[in-house]
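S.K.: generate coordinates for the sequence data below:
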Amino acid sequence: MLFNSLSFAIFFPIVFCLYWLTNRNLKWQNTILLIASCYFYSCWDWRFLFLLMFSIGLDYVSGIKIENSKNNREAKFWLVLSIVINLGFLGFFKYYNFFIESFSDFLLNMGLKVNIWLLNVILPVGISFYTFHGLSYVIDVYKKRIKAERNFVDYSLFVSFFPLLVAGPIERATHLLPQIKVQRKFSYENAVSGLRQILWGLFKKIVIADQCAIYVNEIFAHHHGLYGSTLVVGAILFAFQIYGDFSGYSDIALGTARLLGFDLLKNFNYPYFSRDIAEFWRRWHISLSSWFRDYLYIPLGGSNGGNWMRIRNTFIIFLVSGFWHGANWTFIVWGLLNALFIMPSIIFKTNRNNLNVVAADSLFPNFKEILMMGFTFALTVFAWIFFRADSVGDALAYIRRIFSFSLLKYPQKDVLWLVAVILFFMSIEWFGRKDNFAIEKIYLDKNRFFRWTFYYILIGAIIYFSGEEQVFIYFQF
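M.R.: The predicted model follows:
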């Protein structure tokens, strides 16, 4: 069930009404949300609902066993058991074929040909996300950051809450479980804010991401015969496609959760206005970046131990981040490139230089900020080529074609209308860059005519560009 589908437009109002009709009974509210979440997930493939429930049951039991352990050795046993089984399932479904094919290719290069057995299974939707939900929970219980949850319904809802189930944000038990366990009251202001964020998310997905995808798919599929200038256009459009697609999903998820009285973690913070790569990664997929920081980078030693330790740990988290995104060498190269791009700021300790909002005290950025944002965006777009390409060979061929004499020719694709739409979109993002989402406060201080005119422009664009439902990119991860 897609957020941008008719089925969700029917599903959510029903859940919303049932949920708030029982607002005096927390147990019923949580039960309704859990049933709705199970149904939502089963719409993808009901068979994988059993895998989700097994993962939930494993971590629920492990959390209690860890807390009740008589000594650290026993607690560590349950922690390791949970981590190994969870990562084992993730590795089996997501990475088995990758490792087998890579090993076979290695042996073939050594002159040995072997017959391999590949799996013909569908990757369970959202497995990377709900696995990380469970892992953070058992680790937090082990570290005594949170008490083990005894209520199975509440814990199950924490892992399977439908707005974030299939593509995040990756929530923490320390943040979401306390909200699940307290009575929620309907707030008109929060509901309006949630609807505004859903509207902006749908605009990002349908008007920006899906329209960019039409050109991106064609350009990347036929890159061998296109001008270098056209390939540059394709790479830039993909940057806006993946941003509109993923941040659009996050906006819809956060807005939907707010309509139900929940506050989810912010996942994007205007990343394309970053002045260096370090700032970009503080603003892009924030819940994943912070997860790797807290559960991998810091346990590895973080920034302690000098530059060598910082460099080593940075490379590890970026390579793991790349591998988390998919079982393909393209994602690993993408992660490696971002690690290389961020290295100067790690070595010279400038990675914390740009913590404030760009042009915080002015309407427009200065010349230096424009150059810094442009350079950071160019590096990001270059890395996105590997993320989007089907193979490393295709990505290298794409890049070689860019740096040919055809780069000076006029692009073969007429995308001026789409450029105008993207400029409109980024203008709204720029003027709303200090808020939680771009249209959180826009026109709220104006009269109703201006406010609703703006809403109708967005709604009209969404309806006009709506067509066949397009799956969100991050569902494959």
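S.K.: please count neighbours and contacts with C-alpha atoms only from this point.
M.R.: Will do.
S.K.: list the contacts of residue 338.
M.R.: Contacts for residue 338 (C-alpha atoms under 8 Å, 6 or more residues apart in numbering) come out as 277, 318, 380, 383.
S.K.: check residue 122 too.
M.R.: Contacts of residue 122 by C-alpha under 8 Å, 6+ apart are residue 93.
S.K.: helix/strand/coil for it?
M.R.: coil (DSSP: H, G, I helix; E, B strand; the rest coil).
S.K.: ok, and the closest non-adjacent residue to the most centrally placed residue in the chain?
M.R.: In the chain, the centroid-proximal residue (C-alpha atoms, centre = their mean) is residue 285; its distance is 4.9 Å. Leaving aside its sequence neighbours, residue 285 sits nearest to residue 267 (C-alpha to C-alpha, 6 or more residues apart in numbering; 5.1 Å).
S.K.: contacts only, for the one you found.
M.R.: So residue 267 contacts 169, 247, 250, 283, 284, 285, 286, 287 (C-alpha under 8 Å, 6+ apart).
S.K.: where's it, which helix or strand?
M.R.: Using DSSP states H and E, residue 267 maps to neither a helix nor a strand.
S.K.: let's see this one next to it:
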Amino acid sequence: MVFNSIFFIFCFLPVFMLIYYLVPGKLRNLLLFLGSLIFYAWGEPVYVILMLFSSIFNYYMGTELERLYYDDRKQKINLIFSIIINLAVLVFFKYYGFLLNTIGGIIGIHIPHPELSLPIGLSFYTFRNLSYLFDIYLSKVSAQRNFLTFSVYSTMFPYTSAGPIVRYTDIETQLKQRTINISKFGIGAELFVKGLAKKVLLADNLSVLYSSICGHPQMSVFTSWLGILAYTMQLYFDFSGYSDMAIGLGKMLGFDFNKNFDYPYISTSVSEFWRRWHISLGSWFRDYIYIPLGGNRVSTLKHIRNILVVWALTGLWHGASWNFVLWGVYYGLFLLLEKFVLQKYLKKIPSWLCTVYTMLVVMIGWVFFSQTDFGALGHYLGTMFGIGASGFIDKTALYYLKTGFILLLISILMCRPAPYQYFKRLVRRRPVAAVIINLILFALSIAYMVYNSYTPFLYAKF
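M.R.: Below you'll find the predicted structure:
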């Protein structure tokens, strides 16, 4: 089941929310757990077993880590064992084929293997459960003794499929006691509509534009840049739209999840971009990989090593393909370049020019991200810089510019904070107008969903 489906919006969600609000508070966790299993099983019934195993295993290991608090050696052994089991499951389902193909490529033979479908949300709930264990080990939180309470955290349907990676420390109190009321429901519903509109009205149409451009065997320089601009906007509205919907659903259920995006495309440096993009993943790698490696409180060479390790792993987390590793290393190198060379220059030039520089780096980075085939990747990058291009601009480019101009213009405007700030002022001054705007966006989104084919969330496959 997915958020951008008619069944979820008009069947599952209203029935679930009605029961959730009517049952006594002490039964809400049970209902949320059962509802989350139904939500997940709707599309992948077999993999519910995998999710339940993850919940049971990490619940037990959490209690063991706390029990062994005064025995550092045994506690460390149990933590390592927990990490191995969690990562073994992740590697088997996500990287099994990738590893065999890589080994086969090195030794020069083809190793046949069955294709395994990736359980939706596996990377997200694995990292979520690992953060829980790490925080117990670091004494940041006590182990949850109630299995049902922990299972709600581990399986909750708003963030199951594509994050954000909510940490147990952030919602520990809310798992036991939370407030639900009309005000929070209204805020949550507004966030859900905002995310739905981002996904259905912007991301899905940008996907059509990008796919059409990529379908051409030969492109002009302008066409290739137009295509990657469409993908750049599509990815943002697709993933930030999902995050808005997840946070909105959380509000409706009485939870307060941290934001996952903070207008990343207004950043004035690559470093700032990664403080604003997929915040929950970036902070996860910072707290559990980068800092334990020594962070920046080590020698220069080790600092460089730490950044490259973290970004190679960040890239690999996104997908079982070498282009993702290359994408991660690409960002690691730019972060190092900014830290040791460009930082002093970026402070002296106008902020708009810094944003242009950042967006150029980001757009080129999304080429690495979008092309899993190295031949296609090299061809697209070459075309962007005139190598193998049909010219600087052609009729095809003018056609896509003409048909996609309004969509791209709206997308560029809507990835900036100004429209949302205006809407917040409108809510305070003219609440009725704000309600009407939300209803129009909701109606347009539903109409588009009815008359167009379903498009999955991009980050659900990671």
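S.K.: TM-score of the superposed pair?
M.R.: Once superposed, chain against chain, the TM-score is 0.93 (TM-score structural alignment, normalised by the length of structure 2); 453 aligned residues with a C-alpha RMSD of 2.2 Å.
S.K.: report the contact partners of the residue nearest to the centre of structure 1.
M.R.: So residue 285 of structure 1 contacts 169, 267, 268 (C-alpha under 8 Å, 6+ apart).
S.K.: export those to a markdown table and tack on distance to residue 329 of structure 1?
M.R.: Listed next are those as a markdown table, based on distance: C-alpha to C-alpha, whole Å:
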| residue | distance to residue 329 of structure 1 |
| --- | --- |
| 169 | 25 |
| 267 | 26 |
| 268 | 26 |
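S.K.: would you list every one of the helices in the stretch 301-450 of structure 2?
M.R.: 322-337, 343-346, 351-370, 374-384, 395-414, 418-429, 431-451 (DSSP state H, counting those that start in this stretch).
S.K.: tell me which of the ones you listed sits most buried.
M.R.: helix 322-337 (a mean of 20; mean count of other C-alpha atoms under 10 Å).
S.K.: what range in structure 1 matches that helix?
M.R.: The counterpart of helix 322-337 of structure 2 in structure 1, using TM-score structural alignment, spans residues 329-344.
S.K.: following superposition onto structure 2, what is the mean distance for that stretch?
M.R.: Aligned to structure 2 and superposed, stretch 329-344 of structure 1 gives a mean residue distance of 1.2 Å (mean C-alpha distance after the TM-score superposition for structure 1).
S.K.: other residues contacting the host helix or strand of residue 62 of structure 1?
M.R.: Following DSSP H and E, one finds residue 62 of structure 1 within helix 48-68. Here helix 48-68 of structure 1 makes contact (C-alpha under 8 Å, 6+ apart) with 38, 41-42, 74-76, 78-79, 82, 86, 124, 127, 130-131, 134-135, 137-138, 141-142, 147-150, 152, 155-156, 159.
S.K.: show the buried residues in these.
M.R.: 38, 41, 75, 78-79, 82, 86, 124, 127, 130-131, 134-135, 137-138, 141-142, 147-149, 155-156, 159 (16 or more other C-alpha atoms under 10 Å).
S.K.: what residue of structure 1 takes the place of residue 393 of structure 2?
M.R.: By TM-score structural alignment, residue 393 of structure 2 lines up with residue 409.
S.K.: report the separation between its match and residue 336 of structure 1.
M.R.: Residue 409 of structure 1 sits 31 Å away from residue 336 of structure 1, going by C-alpha to C-alpha, to the nearest Å.
S.K.: in structure 1, what stretch matches stretch 242-260 of structure 2?
M.R.: Counting by TM-score structural alignment, stretch 242-260 of structure 2 corresponds to 249-267 in structure 1.
S.K.: endpoint to endpoint, the matching stretch covers what distance?
M.R.: End-to-end for stretch 249-267 of structure 1, by C-alpha to C-alpha: 10 Å.
S.K.: centre of the chain to that stretch, how far?
M.R.: Mean C-alpha position of stretch 249-267 of structure 1 versus that of the full chain (C-alpha atoms, centre = their mean, to the nearest Å) differs by 13 Å.
S.K.: give me the number of residues near residue 181 of structure 2?
M.R.: 12 (other C-alpha atoms under 10 Å).
S.K.: tell me the contacts of the aligned residue in structure 1 for it?
M.R.: Under the alignment defined by TM-score structural alignment, residue 181 of structure 2 is paired with residue 187 of structure 1. By C-alpha under 8 Å, 6+ apart, the contact list for residue 187 of structure 1 reads residue 261.
S.K.: kindly report the same for residue 351 of structure 2.
M.R.: residue 268.
S.K.: got it, and the one 10 residues further on?
M.R.: Applying C-alpha under 8 Å, 6+ apart, one finds that residue 361 of structure 2 lies in contact with residue 270.
S.K.: now the strands for the stretch 101-250 of structure 1?
M.R.: Under the criterion DSSP state E, counting those that start in this stretch, the stretch 101-250 of structure 1 carries no strands.
S.K.: which residues of it fall in helices?
M.R.: With DSSP H, counting those that start in this stretch as the criterion, the stretch 101-250 of structure 1 has helices spanning 127-142, 152-160, 173-180, 188-202, 210-221, 228-259.
S.K.: quick one, which of the ones you listed is nearest to residue 291 of structure 1?
M.R.: Ranking these by proximity to residue 291 of structure 1 (C-alpha to C-alpha) places helix 127-142 first, at 8.0 Å.
S.K.: how far off centre is the closest one?
M.R.: 16 Å.
S.K.: other residues contacting that helix?
M.R.: Outside helix 127-142 of structure 1, the residues that reach it (C-alpha under 8 Å, 6+ apart) are 52, 55-56, 59, 62-63, 66-67, 75-76, 79, 82-83, 86-87, 90, 146-148, 159-160, 165-173, 295, 324, 477.
S.K.: how close does the residue nearest to the centre of structure 1 get to residue 321 of structure 1?
M.R.: Taking C-alpha to C-alpha, one finds residue 285 of structure 1 at 11 Å from residue 321 of structure 1.
S.K.: what of residue 171 of structure 1?
M.R.: Taking C-alpha to C-alpha, one finds residue 171 of structure 1 at 17 Å from residue 321 of structure 1.
S.K.: in JSON lines: the contacts of residue 267 of structure 1, plus distance to residue 30 of structure 1.
M.R.: Formatted as JSON lines, the contacts of residue 267 of structure 1 follow (distance: C-alpha to C-alpha, whole Å):
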{"residue": "169", "distance to residue 30 of structure 1": "20"}
{"residue": "247", "distance to residue 30 of structure 1": "27"}
{"residue": "250", "distance to residue 30 of structure 1": "22"}
{"residue": "283", "distance to residue 30 of structure 1": "31"}
{"residue": "284", "distance to residue 30 of structure 1": "31"}
{"residue": "285", "distance to residue 30 of structure 1": "27"}
{"residue": "286", "distance to residue 30 of structure 1": "27"}
{"residue": "287", "distance to residue 30 of structure 1": "24"}
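S.K.: sounds good, over and out.
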